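*Asks:* Sequence and predicted structure, then a few things I'm wondering about:
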Amino acid sequence: MPWKLNLSNKKGALAEKSALLFLKQQGLTLLHSNFADKTGEIDLIMLDYSTLVFIEVRSRSHSRFGNAASSIDKIKQQKIRKTAAAYLLKYRQHSHRICRFDAISIDNHDGTGQNSLKWIKSAF
């Protein structure tokens, strides 16, 4: 039985939608969203000219546990790398491309509803 992703997190889906809109405005082209297999899940996979970019989107509404970017720990980075390798095996037409791992951090520390979006290129 194939592995299936459960997308029940509405805040996470909204953050990914905001990140996608922002990145498209920056000139990136979407290839896949929420690519998943047994190794994990990658939120967005995009092309930045000829570079293949694997993007993790994180959002936080409170700062008590740190900012959104700090939640991408070594274990999560390792899962994303393994999932990226699985993606490249499945979509061999991209195996020649230079790859990059970016992060989009969306924080709302002051509770005003005004989010700050930060694009971290080559995050790990």
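*Replies:* On my side now, so go ahead. Numbering: from 1, shown residues only.
*Asks:* Every contact and neighbour count from this point should use C-alpha atoms.
*Replies:* Fine.
*Asks:* For the helix or strand where A15 lies, give me every contacting residue.
*Replies:* Taking DSSP states H and E as the definition, A15 sits inside helix 10-25. Identification of contacts with helix 10-25 by CA atoms under 8 Å, 6 or more residues apart in numbering yields 7, 30, 43-44, 57-59, 104, 106, 117.
*Asks:* Check it against this one:
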Amino acid sequence: MPITNSRAQGQYYEDKACDFLSQAGLRLVCRNYTTRQGEVDLIMRQADTLVFVEVKYRQQSQFGQAVETVTYRKQQRILAAAKHYLMTQNTQAYCRFDVIAYQADADSPLWVKNAFQEY
């Protein structure tokens, strides 16, 4: 049965991404970290690296792939939220910014490691 509520759909794909990354050996640190500047869907830890993850879903690819929706502006909002997280948690760690993209017409998610970085 398709999910019609966009919030429920986002939660569903974040759950799937969290499970997918956990099976790959990453450990969940925080979900939906939100600040005035932006939001990070998942914060995971892989060894000594904090991985800030943006989860995207696209039902149709005729107007582009899900991973392409992480625009420069969206990246800046994620970077700002990540900086806020690091500052408020008084945490120093290597950081990586990944995107997990789901397409309705694909069998498995696309995991883009180091999808972007601070310039």
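*Replies:* Here it is on my side, so go on. Because the structure is a prediction, the values reported are computed rather than measured.
*Asks:* Could you tell me the TM-score of the two chains?
*Replies:* Scored against TM-score structural alignment, normalised by the length of structure 2, the superposed chains reach a TM-score of 0.89; 112 aligned residues with a CA RMSD of 1.5 Å.
*Asks:* starting at the chain centroid, how far to the helix holding A15 of structure 1?
*Replies:* Chain-centre distance of helix 10-25 of structure 1: 10 Å, with CA atoms, centre = their mean, to the nearest Å.
*Asks:* Just the buried ones from the contacts of helix 10-25 of structure 1, in ChimeraX syntax?
*Replies:* Selecting only the buried entries of the contacts of helix 10-25 of structure 1 in ChimeraX, with 16 or more other CA atoms under 10 Å as the criterion:
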select :43,44,57,58,59,104,106,117
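*Asks:* A84 of structure 1 maps to what in structure 2?
*Replies:* Under the alignment (TM-score structural alignment), A84 of structure 1 pairs with A82 in structure 2.
*Asks:* Number of residues surrounding its match?
*Replies:* For A82 of structure 2, the count of nearby residues is 25 (other CA atoms under 10 Å).
*Asks:* Please apply the same query to S8 of structure 1.
*Replies:* For S8 of structure 1, using other CA under 10 Å, the count is 8.
*Asks:* Confirm that it sits in a helix.
*Replies:* No. Applying DSSP: H, G, I helix; E, B strand; the rest coil, one finds S8 of structure 1 to be coil, outside a helix.
*Asks:* Please name the residues that touch the counterpart of R58 of structure 2 in structure 1.
*Replies:* Aligned by TM-score structural alignment, R58 of structure 2 pairs with R60 of structure 1. By CA under 8 Å, 6+ apart, the contact list for R60 of structure 1 reads 67-68, 106-109.
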